[in-house]
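In: pasted the sequence and its predicted model underneath.
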Amino acid sequence: MNFKKDQIGPICEKLDVKLTSDEQDLEGKALLKVVMRKFLPAGDSLLEMIVINLPSPATAQRYRVETLYEGPMDDESAIGIRDCDPKAPLVLYVSKMVPTSDKGRFYAFGRVFSGTVRSGPKIRIQGPNYVPGRKEDMFIKSVQRTVLMMGRYIEPIEDCPAGNICGLVGID
């Protein structure tokens, strides 16, 4: 872009990209980054594609319940998952343990398939090696806090209903 700086003005005009005078003074990679960021903002574009192309949790869980749940399809949990029901029994899948600023502590990051998770109640946790009918790799712990995880920021929330993702403190 350095050697074609005189062509950038007309290109930006055609793309409806408006540069400030400070941005027009940039050169090389810095100028390319500014033009591309204004032409196709990654965050907004990605969010728009997600909203347009991915089904809502209520829609997706209706046809994926058999993949998500191994128990009988007519029990309370399966029906809650299928309907993405915030009043059904809690079913949550923890996909990642994220380190906190407290040494040795983690946020359990996961998606609520049915029910509503909140601070206080005791929940059953089935570890990765859990076998139905056995008590090995199954724990009962209290959720100390429920948090919303937005990039590197954490915001405490009261509860998190079915169809959402959140972080839990106290189940590590």
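Out: In hand now; what should we look at?
In: alpha carbons only for contacts and neighbour counts from here, please
Out: Noted.
In: helix or strand for residue 147, which one?
Out: Using DSSP states H and E, residue 147 maps to strand 145-150.
In: so which elements touch that strand?
Out: strand 116-118, strand 153-157, strand 165-169 (3 or more Cα pairs under 8 Å, 6 or more residues apart in numbering; DSSP states H and E).
In: figure out which of these is closest to residue 145.
Out: strand 165-169 (5.0 Å; Cα to Cα).
In: let me know the angle separating the closest one from strand 145-150.
Out: 140 degrees (axes from the mean of the first three to the mean of the last three Cα atoms, to 10 degrees).
In: next one for the comparison:
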Amino acid sequence: MTVLDKGEAEIREFIKISKTRPFVVKDQGYLIPKKCVFNRIIGDSNLELRFANYLESCEDIVSYVKNYFAVHFKIDYKNADGDISNFYPDFLVKVDSKNVYVVETKGREDLDDPLKIERLKQWCKDINEAQTKIRYSWLYIKEDDFDAQKLHSFKQLITLFKE
């Protein structure tokens, strides 16, 4: 069987983050957010917690969410083995009522990461062509690059990390 990405996207349903069912997480470091509907932000890595803390300080965003499995936002992609896999980007950041950024943070890259980002780019392009209510953009934040910056706004992040 040959898998071919035809560059199409469809909106199957809109996800209302505030309707996410409660879920249990393992006991680990967390952040108490003010700009997110969840009562705690649990990061899969220290980078994710630091990034969430940075988002809390950004006065130029409305809100954000850590994209837990319970949120059910995923993008399918063809992995390095040629199989179909699901990609769960790390964060969704709402800049205003018409602009949302899908953000992937990354400490150490693996073989699938470039494939995920290419798929994310294509997904944003396709979804923006399929609807005009919200504009979706993507950002890929590498840990070393993030740590090298002294950022004070989300706009600065966009300027530095948007291709």
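Out: Noted; the coordinates are in hand. Owing to the predicted nature of the structure, the values given are computational and were not obtained by experimental measurement.
In: where does the TM-score land?
Out: For this chain pair, the superposition-based TM-score is 0.28 by TM-score structural alignment, normalised by the length of structure 2; 91 aligned residues with a Cα RMSD of 5.9 Å.
In: re earlier: so which of the helices and strands packed on strand 145-150 of structure 1 is nearest residue 14 of structure 1?
Out: For residue 14 of structure 1, the closest of those is strand 153-157, at 37.7 Å, according to Cα to Cα.
In: could the helices and strands packed on strand 145-150 of structure 1 be laid out in JSON lines, adding mean neighbour count?
Out: Shown next, in JSON lines, are those (neighbours: other Cα atoms under 10 Å):
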{"stretch": "strand 116-118", "mean neighbour count": "21"}
{"stretch": "strand 153-157", "mean neighbour count": "12"}
{"stretch": "strand 165-169", "mean neighbour count": "22"}
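In: out of these, which gets nearest to residue 48 of structure 1?
Out: Residue 48 of structure 1 lies closest, by Cα to Cα, to one member of these: strand 165-169, at 18.5 Å.
In: what are the contacting residues of the closest one?
Out: Strand 165-169 of structure 1 is contacted from outside by 106-112, 143-149, 160, using Cα atoms under 8 Å, 6 or more residues apart in numbering.
In: ok, back up a step: quick one: which of the helices and strands packed on strand 145-150 of structure 1 is nearest residue 39 of structure 1?
Out: Taking Cα to Cα, strand 153-157 is the member of those nearest to residue 39 of structure 1, at 27.2 Å.
In: quick one: contacts of that closest one?
Out: Where contact means Cα under 8 Å, 6+ apart, the residues beyond strand 153-157 of structure 1 that reach it are 145-149.
In: and the next helix or strand past that strand?
Out: Downstream of strand 153-157 of structure 1 (by DSSP H and E), the next one is strand 159-161.
In: list the buried ones in that following strand?
Out: Neighbour-count burial for strand 159-161 of structure 1 flags 160-161 (criterion: 16 or more other Cα atoms under 10 Å).
In: show me what it is packed up against.
Out: Right, strand 159-161 of structure 1 is packed against strand 106-114, strand 116-118 by 3+ Cα pairs under 8 Å, 6+ apart.
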